[in-house]
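Enquirer: predicted model and sequence below, questions to follow.
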Amino acid sequence: MNNFARHIAALDDSDRLLIAVSGGKDSMALLHLLSQQTIHVEVAHANFGLRGEESDGDEEFVKRSCKSLGVTCHIKRFDLQRDFPELGTQEAARNARYQWFRELLTERELTYITTAHHEGDQVESILQHFIRGAGPEGMVGMQALEGDLFRPLIHTPRASLLEYIDEQQIKFREDSTNATPHYTRNRVRHQLLPLLREFNPNFDETISRQSDLFLEGTQAIETCVDMDLKRWWNASEKSLNLDAISESLTPKHLILHLLSIHGFRPTHVEEVLKLADSQPGAKVEFDEKSIYRERDALVFRSDTTVQDQWVIQRLEDFDQSPLEAEIFNPAEVDLNQPHQAVFDADLLSYPLVLRPWKAGDRFQPLGMKGSQKLSDFLVQQKVAPGSKSGVLVLTSNDLICWVVPHRIDEKFKVRADTKKVLRIRALETL
């Protein structure tokens, strides 16, 4: 468990952890490990009621376990069909619990959502990304410390975790759905991974090590792309100087980035590179978007009229945007409702501007100590490259206060002394 100890040692003494505990082997092992540390910990258990009495049994088990360890336990029951009718069960459950976890971070003044993801989970996740054709970001996998998420077991082999459970005689609950082949992750775990381990008994360790190398490579590529954009990209004209193709260290990644932020599919990279070698006047068309080869640049254009931004001078102007907003007293608004963002109204300054996100944008995600590049945040939220261009941000005094509909900025959150709450909802057109 050396890697676990190393990740714990990296925390500050003032950090306070919220442990996501399902009652299964991994999360119960994590609970026992962290309860022996000097750091403050609390537990969150989400009951989705998907397995009837079995789900209720998990809830009672987690309650009893926390009581015996003297750990504060938070329980919440969800109705996914009511709150997330448009989403599949797995996606809805993930969105619901992480939204609740982040609310607890704020309410309880906690630092990190702490999960029991281990090396085996990392391998399964990377394999799923590879199967779906993910780029370098997908091969990076999960990091021990990522925004407001802390995964102290991410470099711990599952075998070591099971050995610890046996040695400490830790009790746990079995989730019957872990064996069903209905979910892709289970098929990867029970069918694909055993076969790969026959070829390489150290396959998990190999993939984990390669993931760390991909992280370094991805960070280097992002740095190169940022430098290229500053040198060759004209944002007002949406044009890329052709010198970028020959002089960039990472021309394909540069084109991939531009395709992503303008709503093109990432599979069009080779066609764009061929266009750069064509005669001026040539163009390629994808759906309702086009890229033109001009004398010394590639120009990205949309053949449909899309409003670039909405300027909201006062509360009533929200009616002219894809957002709706209302003012409430703090006691009148339910902070736990899905599909909404709530702000301390006095911390916002008009005019507010709703605009597409752009390269270089930064904000401080709710519950996080420092700021983060928005591009990194969208990767962590697993926003598909083709969908990134559709992400809008709401700004106040040029500061991002909401990445719609994902996360608000820590600086604008509702506090104990908040006098007026501004609740904003994104309409279905977003």
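Expert: Here it is on my side, so go on.
Enquirer: all contacts plus neighbour counts: C-alpha atoms, from now on.
Expert: Will do.
Enquirer: burial count for residue 62?
Expert: Using other Cα atoms under 10 Å, the number of residues around residue 62 comes to 24.
Enquirer: assumed it was part of a helix.
Expert: Yes. According to DSSP: H, G, I helix; E, B strand; the rest coil, residue 62 belongs to a helix.
Enquirer: quick one: it and residue 19 touch, right?
Expert: No. Contact status for residue 62 versus residue 19: not in contact, 11.6 Å apart, counting by Cα atoms under 8 Å.
Enquirer: all helices of the stretch 1-150 of the chain, in order?
Expert: Assigned by DSSP state H, counting those that start in this stretch, the helices in the stretch 1-150 of the chain fall at 2-9, 25-35, 53-69, 80-83, 89-107, 119-131, 136-140.
Enquirer: for those helices, give me CSV that also has distance to residue 286.
Expert: Shown next, in CSV, are those (distance: least, Cα to Cα, whole Å):
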stretch, distance to residue 286
helix 2-9, 46
helix 25-35, 46
helix 53-69, 47
helix 80-83, 36
helix 89-107, 29
helix 119-131, 25
helix 136-140, 24
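Enquirer: any idea which of the ones you listed gets closest to residue 15?
Expert: Closest approach to residue 15 among the helices of the stretch 1-150 of the chain (Cα to Cα): helix 2-9, 10.4 Å.
Enquirer: tell me the secondary structure for residue 182?
Expert: Secondary structure assignment for residue 182 (three-state DSSP): coil.
Enquirer: so who does it touch?
Expert: Applying Cα atoms under 8 Å, 6 or more residues apart in numbering to residue 182 gives no contacts.
Enquirer: same check on residue 300?
Expert: By Cα under 8 Å, 6+ apart, residue 300 lies in contact with 238, 239, 262, 289, 290, 291, 292.
Enquirer: recalculate using a threshold of 6 Å.
Expert: Residues in contact with residue 300 (Cα atoms under 6 Å, 6 or more residues apart in numbering) are 238, 291.
Enquirer: state the distance from it to residue 269.
Expert: Counting by Cα to Cα, to the nearest Å, the gap from residue 300 to residue 269 is 13 Å.
Enquirer: got another one to weigh against that:
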Amino acid sequence: MLHQPQQKTYLLAVSGGVDSMVLADLFQVSGFNFHIAHINYHLRNEDSNLDQKLVFDFCDKHNIPFHLYEVSEEDEQPENSIQNWARELRYRYFREIQEKENLDYLVTAHHLNDQLETFIINLSKASGIRGLSGIPQNENGILRPLLGFSKDEIYDFAKENQIDFREDQSNQKTDYLRNKIRHNIVPELEKINSDFLNNFSKSINYINQAKDFINQSVDDKIKILKINSDENQIIINKEKFSQESELIRYEILKRFGFNDENEMQKVLTAQTGSSFFNSEFQLIINRNELIFENKLEVRNDNLEEILLEIIDNEIIIPQNIKNEIQEFGNCFWKVDKQKVQLPLKLRRKQEGDLFFPIGMIGKKKISKFFKDEKLSILAKQKIWLLCDADERILGVLPFRQDGRFSSEKSYDYFEVRI
């Protein structure tokens, strides 16, 4: 079940139902090093307290560390989507315990019937190969060792080994989608084929093998379509991407967190300059490029402004910023001391910014200057403006200085060296 299980530590999520009590018993008789966590939502009056007591008594009898979270009025409960709220609450609590107690894995008691219900739910959502592959046995530090066993097998094991558990009567209701599938759809499928659940288990195994194959194919396709990449971004050829099958396009976008099927069509027809966002990535459309940027990486372009030191009349540009600027070239500017207000700073472009480029007559918007320089969307995001305390732009590094602040004197100036 687990690689070197005796050397690892575990946190078991135990509700008091037959699945989780069988799981707890198996871990106890196997001699694993584990803790147990229980959530009392207080949604079922005295039944909730009796569930808690059962789990606590099991831990007390076997000297197992017990962790309890009791939902109170301070925990704001939504009027709808209470299942999602409860799930987020318990997993957040479990992770807190893991971190505090330094436990390697979280273990849940999901079983084969849960797998089937999840499959049907995902099938109705057109969720792709990942959704159809169901609940993973081992992913993101969460283990589900009972996934291969049916609910009936778990009941039989509990009866044979005299394992105490409690039934949650709310599971008999059909208020929620999962319960409707459990009580209305699955029994009909089993009437059609008495061996349906066993055959489904085999099918899920085949689907997972297909998922692994597709994932490898997607990795290979990304390598072929990739124009450039570093630790923070991957650039893909948009034209070649659009020529791939719908499945490959969908799976590539999902790899970067873009799961909406409608969003895929928007990406294919989006104009240059369009951006798409999710919690992890920003997708930028730049001519024939799809630029996927990792939003979780700390990058210089996340900085709003940087105050600059002046040492021996040289404006000191931080080395990490200087490295970024040098992608576009070098410069040596002389800034008239008498014409600027200190402190000087670097910042990104803002709406309406303009300056007076040296060697030209009149003013020009920074956006127009970028366009004339034929800078890509990505390049524009990396450009720094040198400004003074009055927000006047002294130049666009390293391209062009503002002629109003350039010094022609052989003294009384600040140097900018890139």
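Expert: That came through fine. Remember, predicted model here, so these are calculated numbers, not experimental data.
Enquirer: can you tell me how far the closest residue to residue 236 of structure 2 other than its chain neighbours is from residue 235 of structure 2?
Expert: Excluding its sequence neighbours, the residue lying closest to residue 236 of structure 2 (Cα to Cα, 6 or more residues apart in numbering) is residue 226, at 4.4 Å. Taking Cα to Cα as the measure, residue 226 of structure 2 falls 6 Å from residue 235 of structure 2.
Enquirer: okay, these two: which has more neighbours?
Expert: Using other Cα under 10 Å as the criterion, residue 226 of structure 2 and residue 235 rank with residue 235 on top: 22 against 19.
Enquirer: ok, average deviation of stretch 87-99 of structure 2 from structure 1?
Expert: Superposing on structure 1 places stretch 87-99 of structure 2 at an average distance of 1.2 Å from its equivalents, by mean Cα distance after the TM-score superposition for structure 1.
Enquirer: please work out which residues of structure 1 line up with that stretch.
Expert: Alignment of stretch 87-99 of structure 2 against structure 1: residues 94-106, by TM-score structural alignment.
Enquirer: same deal with stretch 33-45 of structure 2?
Expert: Using TM-score structural alignment, stretch 33-45 of structure 2 lines up with residues 40-52 of structure 1.
Enquirer: mind listing what's buried in that stretch?
Expert: Across stretch 40-52 of structure 1, burial judged by 16 or more other Cα atoms under 10 Å covers 40, 41, 42, 43, 44, 45, 46, 47, 48.
Enquirer: what's next to that stretch, contact-wise?
Expert: Taking Cα under 6 Å, 6+ apart as the rule, stretch 40-52 of structure 1 contacts 16-22, 55, 71-78.
Enquirer: in structure 2, which helix has the most residues?
Expert: helix 196-225 (DSSP state H).
Enquirer: coming back round to it: what lines up with the residue nearest to residue 236 of structure 2 in structure 1?
Expert: Residue correspondence to structure 1 (TM-score structural alignment): residue 226 of structure 2 is matched to residue 233.
Enquirer: just residue 70 of structure 2 next, same as before
Expert: Per TM-score structural alignment, residue 70 of structure 2 is aligned with residue 77.
Enquirer: residue 125 of structure 2 now?
Expert: Matched to structure 1 by TM-score structural alignment, residue 125 of structure 2 sits across from residue 132.
Enquirer: mind listing what that match touches?
Expert: No contacts exist for residue 132 of structure 1 under Cα under 6 Å, 6+ apart.
Enquirer: and residue 155 of structure 1, by the same measure?
Expert: The contact partners of residue 155 of structure 1, taken as Cα under 6 Å, 6+ apart, are residue 119.
Enquirer: gap between it and residue 178 of structure 1?
Expert: From residue 155 of structure 1 over to residue 178 of structure 1 (counting by Cα to Cα), the distance is 22 Å.
Enquirer: quick one: stretch 335-354 of structure 2 aligns where in structure 1?
Expert: Going by TM-score structural alignment: stretch 335-354 of structure 2 matches no residues.
Enquirer: what about that stretch, how long is it end to end?
Expert: One end of stretch 335-354 of structure 2 sits 18 Å from the other (Cα to Cα).
Enquirer: same check on stretch 243-255 of structure 1?
Expert: Stretch 243-255 of structure 1: ends 13 Å apart by Cα to Cα.
Enquirer: quick one: map residue 221 of structure 1 onto structure 2.
Expert: By TM-score structural alignment, residue 221 of structure 1 lines up with residue 214.
Enquirer: nope, residue 176 of structure 1 is what I meant
Expert: Using TM-score structural alignment, the partner of residue 176 of structure 1 in structure 2 is residue 169.
Enquirer: how far away is its match from residue 79 of structure 2?
Expert: Relative to residue 79 of structure 2, and taking Cα to Cα, residue 169 of structure 2 is found at 21 Å.
Enquirer: residue 110 of structure 1 is in contact with residue 16, isn't it?
Expert: Yes. Residue 110 of structure 1 lies in contact with residue 16 (Cα atoms under 6 Å); the separation is 4.8 Å.
Enquirer: show me where the stretch 201-350 of structure 1 has strands.
Expert: For the stretch 201-350 of structure 1, strands defined by DSSP state E, counting those that start in this stretch occupy the ranges 233-234, 239-241, 283-286, 289-293, 297-302, 310-312, 323-328, 341-344.
Enquirer: quick one: those strands as TSV, columns for distance to residue 208 of structure 1 too.
Expert: Below are these laid out as TSV (distance: least, Cα to Cα, whole Å):
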stretch	distance to residue 208 of structure 1
strand 233-234	36
strand 239-241	37
strand 283-286	37
strand 289-293	39
strand 297-302	38
strand 310-312	44
strand 323-328	42
strand 341-344	36
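Enquirer: what's the most buried one of those strands?
Expert: Of all those, strand 341-344 has the most neighbours on average by mean count of other Cα atoms under 10 Å, namely a mean of 24.
Enquirer: off-centre distance for it?
Expert: 20 Å (Cα atoms, centre = their mean, to the nearest Å).
Enquirer: list of residues touching the helix or strand just after it?
Expert: The first helix or strand that comes after strand 341-344 of structure 1 along the chain, using DSSP states H and E, is strand 352-356. By Cα under 6 Å, 6+ apart, the residues outside strand 352-356 of structure 1 that reach it are 309, 310, 311, 312, 391, 392, 393, 394, 395, 396.
Enquirer: nearest to residue 90 of structure 1, of those residues?
Expert: Relative to residue 90 of structure 1, the closest of the contacts of strand 352-356 of structure 1 is residue 391; by Cα to Cα it sits at 22.4 Å.
Enquirer: from residue 303 of structure 2, how far off is the equivalent of residue 14 of structure 1 over in structure 2?
Expert: Matched by TM-score structural alignment, residue 14 of structure 1 corresponds to residue 7 in structure 2. Going from residue 7 of structure 2 to residue 303 of structure 2 by Cα to Cα gives 44 Å.
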